[in-house]
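1. Sharing a model prediction with you, sequence too.
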Amino acid sequence: MERPITQLPKAHLHLHFTGSLRHSTLVDMARERGVHLPQALVDDWPPRLRATDERGWFRFQRLYDIARSVLGRPEDMYRLLREAAEDERAAGSGWLEIQVDPSGYAPRFDGLTATLELILDAARVAERETGVGIGIMVAANRTKHPLDAKALARLAAQYSGRGVVSFGLNNDERRGRALEFEGAFRIARRADLLSAPHGGELGGPRSVRECLDELAADRIGHGVRAVDDPYLVERIATQEVTLEVCPTSNGALGVFEEIEHVPLRWLFDAGAPIALGADDPLLFGPRLAEQYEIARTVFGFTDPELAELARMSIRGSAAPDALKKELLAGVDAWLATPPPQ
C-alpha cells in the first residue's frame, strides 16, 4: 500500500496568481460581475490548449486575460489567496510561493505599489487563517520592455523581507530572451530576492543557459528542455538549481506530446533538484497533489522518491529556515510511518 500524498509535507513553488483560482470561484465571480466567459471556461472546462504555435499561445493568453478580468475588487484578491492557501493545506503543502505581475492589476487598484500592498496583506490574512506560509514572487513579463521589468524589480526590492521573497520572469520565451532582463534581476539579487525566471519550456537549452549565465537563477520555471543538452543537466545538478517541473501543463500545452514524455524521471535520475508545480490549475485542472500522484502512477516514483521530491521543493523555496526544518522533519515522519494496510 502507498502512503497518502496529501499527508506528505511539501512546498509549492510554481503557481501563477490568476491561474490559482478555483474554477467554481471564477464562474461565481464572473456571474456577480456580469463578465461573459467563453465556453472553454464554463461547460468545456478545462479548455483544450496548445501553445507550441503562436495562435495556440494567443488563445491560452486570451483565456488567462479573461479570467483575470473578474478580479476587480479588493475582496476578490483576499478570496483568491485564502482559497489558494486552503487548497495548498489540503494538498499537504506548508509553503506557497505564488507569482504575480502587479502591473496586470494596477489600473484597478490605484497603481503598482497599492496593488502589491493589497496582495501582501491578503497573503498575510490567508496565512493566519490557514497556517500555510506564503511568499510572493513578483514576476516581470518578458513580452514587455526590460525597463518595465526594472521598475518591478525596484518595487519588489522595497518589499524584500516584508513578504516578497523572489523575482521571476514569465510569458512566451520566444518573444523575449532572458539576457534582455539582466538589469532587472541584478536589482532583485541585490535585495536578496531569489532569482526564479521561466526558461526551457517553449524555448530550448539556450533559454536555460541564459537564465543561469545572465540571471544567476536559483530556480528555473519548467527547465524541461534542458534534457536536450546532457551537459546542461549536469551543470544544473552540480549547481543545485531547482527546476520547477509542471507535468500537467507541459502535456496540456504541447511542450511534450504526451504527459509520459515529460522528462521528470530522467531529470530526477540525473540529479537535478525538482519542485513539482501545478502552474495554472484554473486552465489545466489538476493541482499540486495530483502532480505527485502523476509522479507515482505515470513515472513510477516510489514513496522514498516522492519524499525526496518533497524535500527538494522545500530546500529550493524561500521559506524561513525554521519552517523548512519543520517541513523536512515532517517528510521524514511521513516516510517513517508504515503505509496503510
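-> Good, I have the coordinates. Numbers count the residues shown, from 1 in each chain.
2. For the rest of this, base every contact and every neighbour count on C-alpha atoms.
-> Fine.
3. Next, the contact list for Asp192, please.
-> By CA atoms under 8 Å, 6 or more residues apart in numbering, the contact set of Asp192 is Ser160.
4. how about it, secondary structure?
-> coil (DSSP: H, G, I helix; E, B strand; the rest coil).
5. Ser317 versus Glu127, what's the distance?
-> 16 Å (CA to CA, to the nearest Å).
6. neighbour count winner among those two?
-> Shown here are Glu127 and Ser317; by other CA atoms under 10 Å, Ser317 has more neighbours (25 against 20).
7. The more buried one in helix, strand or coil?
-> Counting by three-state DSSP, the backbone at Ser317 sits in coil.
8. What distance do you get for it to Arg219?
-> The separation that Ser317 has from Arg219, given CA to CA, amounts to 9 Å.
9. for Leu202, same thing?
-> The gap separating Leu202 from Arg219 is 17 Å, by CA to CA.
10. also this one, for the comparison:
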Amino acid sequence: MTGARDLSTLPKAHLHLHFTGSMSLPTLHELAAERGVRLPDALKGGWPPKLSGADERGWFRFQRLYDAARACVRGEDDLRRLVREAARADAAEGSRWLELQVDPTSYAGPLGGISPALEVILDEARAASAATGTGVGIIVAASRIRHPLDARILARLAARYAGQGPGEVLAFGLSNDERRGDTDDFAPAFAIARRAGLARVPHAGELLGPESVTQTLDALAPDRLGHGVRSVEDRDVLARIVDEGVALEVCPRSNIALGVYADASQVPLHALVDAGATIALGADDPLLFGSRLVDQYELAREQGFSDEGLADLARSSVHASLAPAPVKTAILTQIDQWLATTPDPPVPVR
C-alpha cells in the first residue's frame, strides 16, 4: 500500500456550508440545555440521524430536525459563537477560505431585525478571519419555501453589505427543498443581486434532476450551483454547465445521507471532473449529516483520486471561490507545497 498525504493539511476553500448546519453536536447540546429546549431523539442518541430526501415526508423530517437546532440559536452571543466555531473547525481541516451561507431572517427576532442580525454575523466573520487565518465571507440565502418577495428583501439587504473580502457579503443564494416554489419567481431577487455585483449561488440539481438545473440556469444566471450533481444525467446539460463556467458545489456525503446516491461509489465525481466541470467539495450541514469537509476529500480518495487528483480538487475549490485574487494565489501556492511534501508512510496491514 502506498503512502498518502494528510488531507487535513491540504489547503482548500470551503464554499458550501450552512450556518445552523455548521454547528457541532456538543455546541447544540449546550445551547439546548441553556435554553431549556428539548431536542428530538435523533439529535441526541444514535447520531447522525437517518435521513432521506427522496420524498416530502423524508424532507419534512430533515427540516424538522434543522428547525429544532435553529431554535437553540438566539441572540448575538450565539450568532458570534457559530461563526467563530465554524472558522476554527474549517481552519483545523486545512480550509483557508470559508463562504458561510445564512438566512438572517431565522435569527432576526432577538436582535430587532434582519439588518442587525447580519451585521453581527459580518462583524464576527471579520474577527474570526483575523483570529484563525481562514478568511470567512458570507452568502445571504433566501428560502424557496418563503414568498419570492421575501427573497427580494434579502437580496436588497445583501446588496447593502456587498463586498469582496472577509466579513463581507459575497453572494446571494437560494436554498431549501428545490421541489418547492417556482424557480422563475425568484429571478427578480437574483437580478437585484446581479446589479449589486454579487455572485449568484442557488441550489439546484440534487433532489431534482437536469431539468431543475436547466431551469435554474435560464432563470437565475448562476455563477455556481449548490450541488448540481445530477447534471451528469443529461450530457447536454452538463456540457452547458462547463461551457458557461458554472461551478458546482458538490457535497458527496450529504448526497448519500439524503438518499440521492446509495453509497460512495455512486457519487459521480469522476464523471464531473472528466467532463471538465469546476468542482468545489463542501460539507453542507455537518450537524445533520455527520461529516465535515475532510470527509468529502476522503470519499474522493476512496473513489481512487490520487494525491495529485485531490490537489486538483482543492485547486478547483479555490478557483470557484469568491476570495480576493491575492488570497487565491496564496492558497494555490500552499497546495503546491502540500503536494511537494513526502507522503505519510503506509499503515501496515495486519
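-> Structure received. In this text, all values refer to a predicted model and were calculated from it rather than measured experimentally.
11. Superposed, what's their TM-score?
-> The TM-score (TM-score structural alignment, normalised by the length of the first structure) is 0.98; 340 aligned residues with a CA RMSD of 1.0 Å.
12. which residue ranges form the helices in the stretch 51-200 of the second structure?
-> Secondary structure of the stretch 51-200 of the second structure (DSSP state H, counting those that start in this stretch): helices at 56-70, 75-92, 114-132, 148-160, 187-195.
13. between those, which one is nearest to Asn176 of the second structure?
-> Closest approach to Asn176 of the second structure among the helices of the stretch 51-200 of the second structure (CA to CA): helix 56-70, 8.7 Å.
14. What is the corresponding segment of the first structure for that closest one?
-> With TM-score structural alignment applied, helix 56-70 of the second structure matches the range 54-68 in the first structure.
15. Same question for stretch 212-219 of the second structure.
-> On the first structure, the counterpart of stretch 212-219 of the second structure by TM-score structural alignment is residues 207-214.
16. what number of residues lie near the alignment partner in the second structure of Val245 of the first structure?
-> Under the alignment (TM-score structural alignment), Val245 of the first structure pairs with Val250 of the second structure. Using other CA under 10 Å, Val250 of the second structure has 28 other residues around it.
17. so how far is Leu15 of the second structure from Val250 of the second structure?
-> Using CA to CA, Val250 of the second structure is found at 9 Å from Leu15 of the second structure.
18. Also Pro110 of the second structure?
-> According to CA to CA, Pro110 of the second structure stands 28 Å off from Leu15 of the second structure.
19. ok, these two, which is more surrounded?
-> Higher neighbour count among Pro110 of the second structure and Leu15: Leu15, with 31 against 12, using other CA under 10 Å.
20. hang on, the more buried one in a strand?
-> Yes. Per three-state DSSP, Leu15 of the second structure lies within a strand segment.
21. What is the aligned counterpart of it in the first structure?
-> When the first structure is aligned by TM-score structural alignment, Leu15 of the second structure is paired with Leu13.
22. ditto for Arg160 of the second structure
-> Matched to the first structure by TM-score structural alignment, Arg160 of the second structure sits across from Gln158.
23. Next, count neighbours for that match.
-> Residues near Gln158 of the first structure, counting by other CA under 10 Å: 14.
24. Aligned to Asp236 of the second structure, what sits in the first structure?
-> When the first structure is aligned by TM-score structural alignment, Asp236 of the second structure is paired with Tyr231.
25. related to what we said a few turns ago, which one of the helices of the stretch 51-200 of the second structure lies closest to Leu281 of the second structure?
-> helix 75-92 (13.0 Å).
26. so how far does that closest one sit from its counterpart in the first structure?
-> Once superposed with the first structure, the aligned residues differ from helix 75-92 of the second structure by a mean of 0.9 Å; criterion: mean CA distance after the TM-score superposition for the first structure.
27. Point out the other helices and strands that that helix packs with.
-> strand 95-102, helix 114-132 (3 or more CA pairs under 8 Å, 6 or more residues apart in numbering; DSSP states H and E).
28. again, only this time at 10 Å
-> Counting contacts by 3 or more CA pairs under 10 Å, 6 or more residues apart in numbering; DSSP states H and E, helix 75-92 of the second structure is packed against strand 12-18, helix 25-35, strand 95-102, helix 114-132, strand 135-143, helix 293-302.
29. Where in the first structure does the third one fall?
-> Here strand 95-102 of the second structure aligns to the first structure at residues 93-100, judged by TM-score structural alignment.
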